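> Just need the structure, nothing else, for what follows:
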Amino acid sequence: MAEAPTAAAAAGGAAEVGNPFNVAAGEIDGVFFAGGFGDDYIKYAGQLVEKAHPDVKVKVQSIQKVQEQLQPRFVAGTPPDVIDNSGAGLIPMADLVAEDQLLDLAPLLAAPAWDTAGKTFGDTLFPGSQTSAIFGGKQYGINIAYTISGIWYSKPAFEAAGYTYPKTWAEMLTLCEQIKKDGKQSPWTYQGRYPYYIWGIVWNMLVYYAGGDDVIKKLDNLEPNAWSDPAIKRATEDLYQLWDKGYIMPGTEGLTHTESQTEWLKGKAVFIPCGNWLENEMKDTTPADFNMTVANIPGYADGKGDQNAVNANGGETYIVPAKGKNTAGGMEYLRALLSKDSAKYFAENVRAIMPVTGGTEGAKLSEGMKAGVALAEGSKGVAINMNFTNWYSAMNKEIDQRTGELMTGVIKPDEFISIMQKKADEVAADPDIKKFTR
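Have a look, this model is predicted:
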């Protein structure tokens, strides 16, 4: 991967950056997941810190399997100063919180913003972008990406085929049948070995569109019989239709995220669910004329939820371990990372959005990013998230496994719902699991 350009833009504002955490000379030990966003932006933020604090060196180590590689350091009491805790192998946040491993980031939120005069760091973040990293009212992580997720397809290929993007899920199924009859492509594929792409991007939105936020709130709060709500039955049965009617590309279940996305780029399937990191993750294999774009999950004409709501949330969670050697340095790195300077670099080079006010000002956006921003603007601030999978690792593992089984016909919708309710009841009844509500 190309080396990040020098952070020359920081030079003019370095004098105003300050040092609110009293970071001492020495090293900031950073270990970061390098996935769809790559690691150039991580290096760029490090250069911002080093430019502002010449006696500080930011160590950048990029890894893939966060839990496997960092769990031993947590156990030994020698964790890094700042971590990008992301990817399929992340360390469950709820587990780290329960073990008192994370620093409360209230001081970071209250600190002066890096390059926005008169504002605190917290003031510059998009409202609602940090909720998934709040546990018991405390901010234990910072989401550095504003992820807009939806259904992706090649705009020119879609239009050349004469297709019209569906407004409702019923229309989606009708279109899938037409694509299947045309016989040139499968209607759908998804990241088969990582089912959270399809339940976290499609199923959760169908639940919301059918029943509104009250249904999701009941799931988050582990309420008795929450999973028996008609909206969940409807959403689960509708998602299952993709498998049951043969609309999913054969072999999808055995593919990794990049493998399924590669097959999609080859034209083997029309639709794939993903977040707006997709463009950057697949930039080296995307055909020049593919012109990928993203659209919302089609809802229900008679649904209770806001049908313009979008699957958008803060993600790519960075944490500062409480037992890190240089926690002040860890917070200072995050202060630089979520600056306007860094956010603009992120928009132009990673083709993704940071939840930073003014972060895309003057940035040249890709077509996929423009479409994602349009979805967010069209939602009028209504963004849907589920918390129970983030709060309870057992629930996250269960829905991942069971969605994989649902999407391969191993279990039927009623069985999926029954199993999930049973697991929710087990978690609710376990006194050793700390509970959260909203």
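> alpha carbons only for contacts and neighbour counts from here, please
Fine.
> and the gap between the nearest residue to residue 393 once chain neighbours are set aside and residue 360?
Using CA to CA, 6 or more residues apart in numbering and skipping residues adjacent in sequence, the residue nearest residue 393 is residue 92, 6.2 Å away. Using CA to CA, to the nearest Å, one gets 31 Å for the distance from residue 92 to residue 360.
> Over to residue 244?
The value you get for residue 244 to residue 360, if CA to CA is used, is 42 Å.
> When those two are compared, which one has more neighbours?
Taking other CA atoms under 10 Å, residue 244 and residue 360 do not tie; residue 360 has more neighbours (21 against 16).
> can you confirm that one is in a helix?
No. Checked against DSSP: H, G, I helix; E, B strand; the rest coil, residue 360 lies outside a helix; its state is coil.
> Now do it against residue 395, distance only.
Going from residue 360 to residue 395 by CA to CA gives 36 Å.
> Sequence B follows; please return its structure for comparison with A:
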Amino acid sequence: MKKRILYLVLCLIFVTSLFAACSTKSSDVSKDSTSSVETSNKSISKSETKDFSGRTLEVMLDKGGGGSFYEPIIKRLQELYPGLKVNYWYDLNGNEVFRTRVLANNAPDIFNLNQGLFSYYSAIEEGLCLPLNDILELPTMDNTQKLKDIIDLNLMKQKGYIDGKYYMFPDLLFTAGLWYDAKLLRDNNIKVPTTWDEFMDAAAKLKGKGIYAIGYCGTMAHEYPLSYWFYPMVCSVDYETYVGIQNCDPSAWKSEGMKEVVRRMEELRDKGYYDASTVALGNSETQMQFIARKFAFLPCGSWLEAEMGDAWPDDFELTYLPFSGKKDSSGSDYVLTSSLASSVSSTTKNIDIVGEFYRVFFSDKTAIEGQIKVHQNGMAIKGFGENYGHLLNKSTEQVWKAIDQGVKGFASLANTWYPEYPKQAGNAINALMTGSINGDEFMDRMEALFQSIKDDPNIVKYKFGS
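As a prediction, the model looks like this:
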């Protein structure tokens, strides 16, 4: 409690300087330079005259794998409603800036933040997020249906669905797993692995060519190796162990399935198949090492091709590996399916404009096509593949084809429910892969962490289904 009070005091002290820094990162795409006019909190009504002249909508996006995908939405919104001003900005420290603005009673109307650093569930419990049920009742742009009829509500229920209320919109859907350069394997006569033994055979041959088998972004170990490599492998080895992790069961870290996963990680490390230099690299630097073919397999999301833009060599054949660690052909491979999500501030004075934002977001064809062309990922719209799949890049298409062919999707929620956990897990994975700790110490550390979470009465516990 003392630390929290101190944190709040420091935030208040530095609020002015943070606002100044944030303003340099803000982007005003308004066609109208009229200053914002504060209005009362309006109710959502499909019959309301939509004249937003002289008003300002504030949108905050923690720019990451989705790129600037909000821009086509905002552009379309302003085309439809001339005179509306939209202030939107990107900030990699968005979670900190958001909290500071909350303290100053100046929260953005809409915010999309990194779920590895920002706990939406804590924000919901604190009353910072507005229930979205009323927005779902709004008509689509062609007035033929309601938003709730065209949005996949099952996907919405994966995150931020509490006591019958929706608090988080899945803005885009991404998948994550291992990626490789098909040309690299082909040129070195290496078979694309489909079982763990084949993966280790490929790793041995790659080492003989002076190439590491795998590397990952160590400075974001709470996300990249944990969610995109470790989790899929746990699922393939023993899915019940994965369910135990999501349910914060300390014993999951000492299960036979976990022991096998840890044994594999130690084997990769001890045989020199892991590029330990990547533990100190950021996301872009790690991906540039991958592009330079320093290592062959990269844990990442389906945004990879779009995110690296023009950095790809002409002869690089980026390919999704539909393998996560199954022992033999009788097992299953898994791919993480998740979303970048947005919420609405409970203090917004622009709920009517917010409603129009999401109507355009999910039901305006121009806006939908515009954002897909930027982020190159799926959306929680029914019939998405049939209607918009042709807009995806080749590598993303491969993932959805693999899912159609039997690769199983899985969701991860423990990272969001228990925000301290992924940070500690990422640190432990880094320590294990660099040899700072051994497998037993890794499992002991994670078991103790989960026991402390389980025993803490101040931490809300959630139930994960299969």
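> So residue 417 of structure 1 versus residue 344 of structure 1, what's the distance?
Using CA to CA, we find residue 417 of structure 1 at a distance of 43 Å from residue 344 of structure 1.
> More neighbours: these two, which one.
Remark: of residue 417 of structure 1 and residue 344, residue 344 carries more neighbours, 25 against 20, as counted by other CA under 10 Å.
> Just confirm that one contacts residue 356, I think it does.
No. Counting by CA atoms under 8 Å, residue 344 of structure 1 sits too far from residue 356 to count as a contact (9.4 Å).
> what about the strands in the stretch 51-200 of structure 1?
For the stretch 51-200 of structure 1, applying DSSP state E, counting those that start in this stretch gives strands covering 56-63, 82-84, 134-135, 138-139, 142-154, 186-188.
> And what about residue 311 of structure 1, helix, strand or coil?
strand.
> With residue 141 of structure 1 as the reference, measure out to it.
In this view, residue 311 of structure 1 and residue 141 of structure 1 are 20 Å apart by CA to CA.
> ok, these two, which is more surrounded?
residue 141 (27 against 24).
> Let me see the contact set for the counterpart of that one in structure 2.
Matched to structure 2 by TM-score structural alignment, residue 141 of structure 1 sits across from residue 168. By CA atoms under 8 Å, 6 or more residues apart in numbering, residue 168 of structure 2 lies in contact with 132, 156, 159, 160, 161, 341, 342, 343.
> Which residue comes closest to whatever residue of structure 1 lines up with the third one once chain neighbours are left out?
When structure 1 is aligned by TM-score structural alignment, residue 159 of structure 2 is paired with residue 132. In space, residue 132 of structure 1 comes closest to residue 387 once its chain neighbours are excluded; the distance is 6.6 Å by CA to CA, 6+ apart.
> how near is the one you found to residue 314 of structure 1?
Applying CA to CA, the value for residue 387 of structure 1 to residue 314 of structure 1 is 12 Å.
> Need the residues touching each of those two.
residue 132.
> What's the local residue count around residue 408 of structure 2?
Look at residue 408 of structure 2: counted by other CA under 10 Å, it has 18 neighbours.
> what's the spacing between it and residue 336 of structure 2?
8 Å.
> which residues are in contact with both of those two?
By CA under 8 Å, 6+ apart, no residue touches both residue 408 of structure 2 and residue 336.
> which residues sit in contact with the match of residue 159 of structure 2?
So residue 132 of structure 1 contacts 314, 387, 390 (CA under 8 Å, 6+ apart).
> any idea what the last one aligns with in structure 2?
Aligning on TM-score structural alignment places residue 390 of structure 1 opposite residue 416 in structure 2.
> Would you confirm that its match contacts residue 121?
Yes. Under the criterion of CA under 8 Å, residue 416 of structure 2 makes contact with residue 121 at 7.1 Å.
> Pick out whichever of these two has more residues nearby.
residue 121 (23 against 20).
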